[in-house]
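**Q** Below: sequence and its predicted model.
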Amino acid sequence: MAQSEREKMAAGAWYNCVDAELDALRAVAADAVFEHRSLRPVERGDIAPRLRTLLGSAGEGARIEAPFHCAYGFNIHLGEGVFLNAGCTILDTATVSIGAGTMFGPGVQIYCPEHHKDPVQRRAGLEIGRPVTIGRNVWIGGSAILLGGIEIGDDAIVGAGSVVTKRVAAGATVVGNPARLISG
C-alpha cells in the first residue's frame, strides 16, 4: 500500500508538500496560531488553548510569546519552563524537541524542511524534514536561525543573529554565519 505524503513526512522520507492532507493540517495550525496571536494576554496565558492542544507536548511553565508561527505544531515538544520570545517561527516538518529551561530571544527561526536540490523536483514540491534537538538550559539569541538536522547540547549558547548549520556541543558558545565556536 502506498504511503500518504503525511506518512512519508513522518518517516523522514522525501514527500510532496503540495498535498491536500498537509494543506488541511497547516490550516489547523494557522487557526491555532491566529488564536494565540489574537487573544488578550490575560486570556491567552502562557500558550493559547488551541495551540497548547495542537503541540506534541508542552511542559509545565512553557511559554510562547505572540506572535508565533509554526507549520504543523504537532511535531513541537517543549520541556518545562521553555520560553519562546515574540516573533519565533518553527517550521516543524520533523520533530523539534526543546529541553527544559531553554530560552529563545525574539525572532528565532527553526527550519526543518529541506527542499530538493533538483529544480524540477523542487518545483513539484518535493522536500524532506530534518529534526532539530535542543538540550536543557540553552540560550538562543534573537534572530538566530537553526537549520534542520542539527543538535544543540545542554547549557549551550547561540549568539544573536547566528545561523546554526551543524551540531553544537554541550556548554559551547557559537556565533556568526555560519555559527562558529568561540568558547566551550
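**A** Okay, I see it.
**Q** can we go C-alpha only for contacts and neighbour counts from here?
**A** OK.
**Q** wait, what's in contact with Glu65?
**A** Going by Cα atoms under 8 Å, 6 or more residues apart in numbering, Glu65 touches 46-47, 83-87.
**Q** what about 7 Å?
**A** Each residue near Glu65 by Cα atoms under 7 Å, 6 or more residues apart in numbering is listed here: 84-86.
**Q** got JSON lines for those, with secondary structure and neighbour count too?
**A** Formatted as JSON lines, the contacts of Glu65 follow (DSSP: H, G, I helix; E, B strand; the rest coil; neighbours: other Cα atoms under 10 Å):
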{"residue": "Leu84", "secondary structure": "strand", "neighbour count": "23"}
{"residue": "Asn85", "secondary structure": "coil", "neighbour count": "19"}
{"residue": "Ala86", "secondary structure": "coil", "neighbour count": "18"}
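**Q** between those, which is closest to Ser38?
**A** Within the contacts of Glu65, distances to Ser38 taken as Cα to Cα reach their minimum at Ala86, with 13.4 Å.
**Q** Could you check how far the closest one is from His116?
**A** Applying Cα to Cα, to the nearest Å, one obtains 31 Å for the distance of Ala86 from His116.
**Q** now swap in Lys166 and tell me
**A** Taking Cα to Cα as the criterion, Lys166 is separated from His116 by 19 Å.
**Q** A further structure is provided below for comparison with the first:
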Amino acid sequence: MKTERQKMTDGENYNQFDKELINRRILCREKLQKINNTPDNESRNQQIKDLLASSTDKFFVETGIQFDYGFNVKIGDNFYANYGLTLLDTCPITIGNNCYFGPDAGLYTPIHPLNAEERINDVEYGAPITIGDNAWFGGHVTIVPGVTLGKNVVVGAGSVVTKSFGDNIVLAGNPAKIIKEL
C-alpha cells in the first residue's frame, strides 16, 4: 500500500493533510525562512541544496526561494535562479544543466480539480515538470503542471507555459507560444 507521499509524487490523488507531508512542509518553511535571511551566498546555497533531492556544486540561488518539500526537486549542473523562485513540488521537478531563471519565476506541479465538490473535499494531485538543458527563463515566468520543455528553450518574461514544447525555440506570451526557432 502506497504512502500519501508516494501517491503525491506519482501524481495520484493524495491527502495533503497527511502528518508526514505536513511535517515536511513545516520543516521546509522553517528552514527556508532562515536560509532566505542568510547573507552569505555559499552557506545559503549549501543549505538549499541539502533540502533538495539532487543538485551539483555549480548552484546559485538568490534569496527568496520557496518550495513545499524539496525531495521532489532535481537540478542539473550550472544552475542560477534570481530572487523569488517558487517550486511547488508535489510531483517531481527536474531541471537540466545550464538553466537560468529570472526573478519571481514559478514552477507549479499541483493540480486542483475543476469540479467544485472535489475541491471542497480537498482532492489534490499533480503532474511533473521537466526542463531540458540550456534553458533560460525571464522574470515572472510561470510553468504549469505536466509541462516538459526541450533543450535550448528561452521563455520570455511574464510568459505562462501551459503545454510542452521541444528543442531550440523561443516562447513568449500567455499562453506561451513559439515566437522564434533557434
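**A** Nice, I can see it. A quick note: this is a predicted structure, and the numbers were derived from the prediction, not measured.
**Q** Compare the contacts of Glu65 of structure 1 with structure 2 and list the overlap.
**A** When the contacts of Glu65 of structure 1 are mapped onto structure 2 and checked using both residues aligned by TM-score structural alignment, their matches' Cα atoms under 7 Å, the preserved contacts are 84-86.
**Q** export these to CSV and tack on distance to Gly148 of structure 1?
**A** Formatted as CSV, those follow (distance: Cα to Cα, whole Å):
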residue, distance to Gly148 of structure 1
Leu84, 18
Asn85, 20
Ala86, 21
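**Q** Mind naming the longest helix for structure 2?
**A** Scanning structure 2 for the longest helix, with DSSP state H as the assignment, gives helix 19-35.
**Q** for that one, packing partners?
**A** For helix 19-35 of structure 2, the packing partners by 3 or more Cα pairs under 7 Å, 6 or more residues apart in numbering; DSSP states H and E come out as none at all, with no helix or strand in contact.
**Q** roughly how far is that helix from the heart of the chain?
**A** For helix 19-35 of structure 2, the distance from its own C-alpha centre to the chain's C-alpha centre is 16 Å (Cα atoms, centre = their mean, to the nearest Å).
**Q** returning to what we had before: between the contacts of Glu65 of structure 1, which is closest to Val132 of structure 1?
**A** With Cα to Cα as the yardstick, the closest approach to Val132 of structure 1 among these comes from Leu84, at 15.4 Å.
**Q** What's the match for the closest one in structure 2?
**A** If you follow Leu84 of structure 1 across to structure 2 using TM-score structural alignment, you land on Ala81.
**Q** Return the distance of that match relative to Leu114 of structure 2.
**A** In this structure, Ala81 of structure 2 and Leu114 of structure 2 are separated by 32 Å, where distance is defined by Cα to Cα.
**Q** next one: Val153 of structure 2
**A** According to Cα to Cα, Val153 of structure 2 stands 30 Å off from Leu114 of structure 2.
**Q** More neighbours: which of the two?
**A** When neighbours are counted by other Cα atoms under 10 Å, Val153 comes out ahead of the other of Val153 of structure 2 and Leu114, with 24 against 8.
**Q** Quick check: the aligned residue for that one in structure 1?
**A** Alignment of Val153 of structure 2 against structure 1 is given by TM-score structural alignment, with Ala156 as its counterpart.
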